[in-house]
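Engineer: A predicted structure for the sequence below; I have some questions about it.
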Amino acid sequence: MPIKASELILNPDGSVYHLNLRPEQIANTIIVVGDQDRVSRVTQHFDNVEFTTQKREFRTSTGTYKGKRITVISTGIGTDNIDIVFNELDALVNIDLEKREIKSELTSLDIIRIGTSGSIQKEIPINSFVVSEYAVGFDSLLHFYDSEHVQNFEISEALKQQTNWFDKKSDPYVVKCSERLLKTITSTKTVNGFTATNVGFYGPQGRVLRLALQDNDLNDKLAAFNYNGKTVTNLEMETSAIYGISNLLGHHALSMNAIIANRATGEFSENPKKIVEDLIIYTLNKIVD
């Protein structure tokens, strides 16, 4: 049965609604960034750029780097935007948009996030690279899908117990990255991490300006969490959704984090643009290798 027009919305030119993309305009290897201005910071290293479009905060460019075709797309901030971007990317490769039918043969994308993050462990310094082996989501997105089979309940239950999790907050969910991409991208220059994905930048990440927090000690509790040697390493706002949706749809995903702040020491990188640039070059070369 064809997918209804209200469920899969297409633009008049046949492109998917939010991303403004058609299937031939994306590669099977995709880099996602939060900031739309970071798209050009990635593609400036390309051999060529064949296509660029933008709708709202979603800017996309496709080109080649050392002969490999790669798409770079900005997601904006937050797991709600990840839900849009990843479902529409999947639709581009796994749904016949003219017939509105799921294809009999499915395509698996490689999706790598290049983002910034703050460490909550003293031993993970600013200007380092953290590769998220696991992510815990505090955002509830994955609970709207039939997703229990991709969640690690032992870790999430341990986290709730060790942090005395406030039951009015969303139930945390834990998901893992693509093992293949983890092996491809990691090196002696990276640290394997366990990333916490938050629903906001201020209160949800323990920042106090004028509003009091429900739990002033939550960041310390997260930093102290330990499950068979796994500790929460850094805070950001997208990775759990990236891993959750990718796992459900059969895509490979990995999140790369440039550590520009250390919340435990109060430090902030003196040159965050340089560390992001270094991570971009590192990731591009690992992809083509």
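Structural biologist: Looks like it arrived, so ask away.
Engineer: Please make it C-alpha for all contacts and neighbour counts, starting now.
Structural biologist: Will do.
Engineer: so who does residue 288 touch?
Structural biologist: Applying CA atoms under 8 Å, 6 or more residues apart in numbering, we find residue 288 in contact with 65, 66, 68.
Engineer: Quick check: of these, which lies closest to residue 86?
Structural biologist: Here the nearest of the contacts of residue 288 to residue 86, counting by CA to CA, is residue 68; it sits at 21.5 Å.
Engineer: measure the closest one to residue 168 for me?
Structural biologist: Residue 68 is 47 Å from residue 168, where distance means CA to CA, to the nearest Å.
Engineer: What of residue 31?
Structural biologist: When distances are taken as CA to CA, residue 31 and residue 168 turn out to be 35 Å apart.
Engineer: if we can go back for a sec, just the buried ones from the contacts of residue 288?
Structural biologist: Among the contacts of residue 288, those buried by neighbour count (16 or more other CA atoms under 10 Å) are residue 65.
Engineer: Sort out for me which of the contacts of residue 288 are in helices.
Structural biologist: With helices identified by DSSP state H, none of the entries of these belong to them.
Engineer: need the contacts of residue 288 in a markdown table with distance to residue 53, can you?
Structural biologist: What follows is the contacts of residue 288, written out as a markdown table (distance: CA to CA, whole Å):
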| residue | distance to residue 53 |
| --- | --- |
| 65 | 19 |
| 66 | 22 |
| 68 | 20 |
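Engineer: What is the nearest of the contacts of residue 288 to residue 144?
Structural biologist: Checking the contacts of residue 288 against residue 144 by CA to CA gives residue 68 as the nearest, at 35.7 Å.
Engineer: Now do the same contact list for the closest one.
Structural biologist: By CA under 8 Å, 6+ apart, the neighbours of residue 68 are residue 288.
Engineer: So residue 31 and residue 168 - more neighbours on which side?
Structural biologist: Taking other CA atoms under 10 Å, residue 31 and residue 168 do not tie; residue 31 has more neighbours (26 against 6).
Engineer: Please settle this for me: is the more buried one part of a helix?
Structural biologist: No - the assignment for residue 31, made by DSSP: H, G, I helix; E, B strand; the rest coil, is strand rather than a helix.
Engineer: Surely it touches residue 89?
Structural biologist: No - Residue 31 lies out of contact with residue 89 (CA atoms under 8 Å); the separation is 11.9 Å.
Engineer: Quick one: the strands in the stretch 151-289 of the chain, in order.
Structural biologist: 173-176, 190-197, 234-236, 252-262, 267-268 (DSSP state E, counting those that start in this stretch).
Engineer: shouldn't residue 70 be in contact with residue 29?
Structural biologist: Yes - taking contact to mean CA under 8 Å, the distance of 5.2 Å between residue 70 and residue 29 places them in contact.
Engineer: Next up, a structure to set beside the first:
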Amino acid sequence: MTIQDSELILNSDGSIYHLNLKPEHISKDIIFVGDQYRVDIVANYFEHIEFSTQKREFRTITGTYKGKRITVISTGIGPDNIDIVLNELDALVNINLDTRTLKEKHTSLNIIRIGTSGSLQSDIPVDSFLLSSHALDINGMLRSYQVENIGNPDIEKAFMKHTSWSIHKATPLVIKNSSKLGKKLFSDKIFTGITATAGGFYGPQGRVLRLPLQDIELNKKIDSFKYHEHKVTNLEMETSAIYGLSKLLGHNAVSMNAIIANRANGTFSNEPKKIVENLIVYTLNKLVE
């Protein structure tokens, strides 16, 4: 089957539409950061820069770290941007862009998000690292796809019951990380837990400025949720989209979170840039072990 021009959009130079990339521009090991300026912070650790480009908020640099070829890409904020980035990266490795047909051999990417997040639990302090064992999708983006086989129905049902989840919102979805990649990046320095992914920064994360919330108690309900050993440890805006699309497309994904705020204690890091850079170094070194 040939994919139509309107579905797989290419630039005049043959690169994929939003990312401005060709297949040869990327590694199989890809780091996601939200902020385009953070791409250069990661790339400053590379011994050699092979390629760089930027279109809109999507900045990409490919280079080598301790001899390993790595690509770092800025995704911008939110699950909608992840939908663009992951689908286009998958197209680069699993679709022949010349013939617009699927390749016979599937290629799996290793995708590692390095991002900031706020802890929901008092015992996970600011300036710590957290690896997302699961992602809790409460934004609904993944529901555009056939997700029946990637969720964890028992945790999802327990969460909806505990929170009295509104029928007017998208049904929550819980997706596990890549066990193989998770083991590679884990150490005794790392907290783990379920990372909830909201579709916005204010109301969807329980913040009130001028607009009242649909459920003013929702954050407290999320904080207190527990299913066996699982609890929701932090809240951000990308992880569930990364985990869900990676599962659907056959890629490996892990989200590494620099905890710069603790909403349970009302605290914020004194050196947020330093903790992010420490997590970058930690992750790079784990990737080359």
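Structural biologist: Cool, got the structure. Here the structure is a predicted model, which is why all the values come from computation and not from measurement.
Engineer: Could you get me the TM-score between them?
Structural biologist: For this chain pair, the superposition-based TM-score is 0.99 by TM-score structural alignment, normalised by the length of the first structure; 289 aligned residues with a CA RMSD of 0.6 Å.
Engineer: thinking again about what came up before, which one's more surrounded, residue 70 and residue 29 of the first structure?
Structural biologist: residue 70 (23 against 18).
Engineer: Map that one onto the second structure.
Structural biologist: Taking TM-score structural alignment as the alignment basis, one finds that residue 70 of the first structure is matched in the second structure by residue 70.
Engineer: Checking that match next. Helix, strand or coil?
Structural biologist: At residue 70 of the second structure the chain is in strand, as set by three-state DSSP.
Engineer: Next one: it from residue 62 of the second structure, what distance?
Structural biologist: Between residue 70 of the second structure and residue 62 of the second structure the distance is 6 Å, computed by CA to CA.
Engineer: what's the overlap in contacts for these two?
Structural biologist: In the contact map built from CA under 8 Å, 6+ apart, the residues linked to both residue 70 of the second structure and residue 62 are 26, 27.
Engineer: what's the nearest residue to residue 162 of the first structure once chain neighbours are set aside in contact with, if anything?
Structural biologist: Counting by CA to CA, 6 or more residues apart in numbering, residue 162 of the first structure lies nearest to residue 225, which is 6.4 Å off, once chain neighbours are set aside. Remark: with contacts taken as CA under 8 Å, 6+ apart, residue 225 of the first structure is in contact with 159, 162, 163, 231, 232.
Engineer: Nearest to residue 84 of the first structure among those?
Structural biologist: residue 232 (26.7 Å).
Engineer: Is there a neighbour count for the residue lying closest to the closest one once chain neighbours are set aside? I'd like the number.
Structural biologist: Ranked by CA to CA, 6+ apart and with sequence neighbours excluded, the top spatial neighbour of residue 232 of the first structure is residue 194, at 4.8 Å. The local packing count at residue 194 of the first structure equals 22, with neighbours defined by other CA under 10 Å.
Engineer: pretty sure residue 28 of the first structure contacts residue 110?
Structural biologist: Yes - in this structure residue 28 of the first structure lies within contact range of residue 110 using CA under 8 Å: 6.3 Å.
Engineer: quick one, which of the two is more surrounded?
Structural biologist: residue 110 (21 against 14).
Engineer: got the contact list for that one?
Structural biologist: The contact partners of residue 110 of the first structure, by CA under 8 Å, 6+ apart, come to 28, 29, 30, 181, 251, 252, 253.
Engineer: And residue 21 of the second structure, by the same measure?
Structural biologist: Listed by CA under 8 Å, 6+ apart, the contact partners of residue 21 of the second structure are 15, 53, 92.
Engineer: residue boundaries of the helices in the second structure?
Structural biologist: According to DSSP H, the helices that the second structure contains are 36-43, 79-94, 153-163, 179-185, 218-224, 239-249, 272-288.
Engineer: So which of these is the most surrounded?
Structural biologist: Comparing those by mean neighbour count (mean count of other CA atoms under 10 Å), helix 239-249 ranks first with a mean of 25.
Engineer: in the superposed pair, what's the mean gap between that one and the first structure?
Structural biologist: With both structures laid over each other, helix 239-249 of the second structure and its partner residues in the first structure are 0.3 Å apart on average (mean CA distance after the TM-score superposition for the first structure).
Engineer: Name the residues that touch that helix?
Structural biologist: Contacts with helix 239-249 of the second structure, where a contact means CA under 8 Å, 6+ apart, come from 79, 82-83, 86-87, 90, 113, 135-137, 141-142, 147, 150, 174-177, 195-197, 252-255.
Engineer: let's see 7 Å
Structural biologist: Contacts of helix 239-249 of the second structure from elsewhere in the structure, counted by CA atoms under 7 Å, 6 or more residues apart in numbering, are 79, 82-83, 86, 135-137, 142, 150, 175, 177, 197, 252-253, 255.
Engineer: Go through those residues and name the one nearest residue 49 of the second structure.
Structural biologist: Set against residue 49 of the second structure, the nearest of the contacts of helix 239-249 of the second structure by CA to CA is residue 86 (22.6 Å).
Engineer: What residue in the first structure is paired with the closest one?
Structural biologist: So residue 86 of the second structure corresponds to residue 86, using TM-score structural alignment.
Engineer: Please name the nearest non-neighbouring residue to that match.
Structural biologist: Residue 86 of the first structure sits nearest to residue 245 (CA to CA, 6+ apart), 6.9 Å away.
Engineer: any idea how far the nearest residue to residue 221 of the first structure once chain neighbours are set aside is from residue 216 of the first structure?
Structural biologist: If you skip the residues right next to it in sequence, residue 221 of the first structure has residue 163 as its closest partner in space, 5.4 Å away by CA to CA, 6+ apart. When CA to CA is the yardstick, residue 163 of the first structure and residue 216 of the first structure sit 12 Å from each other.
Engineer: Also residue 157 of the first structure?
Structural biologist: As judged by CA to CA, residue 157 of the first structure and residue 216 of the first structure stand 21 Å apart.
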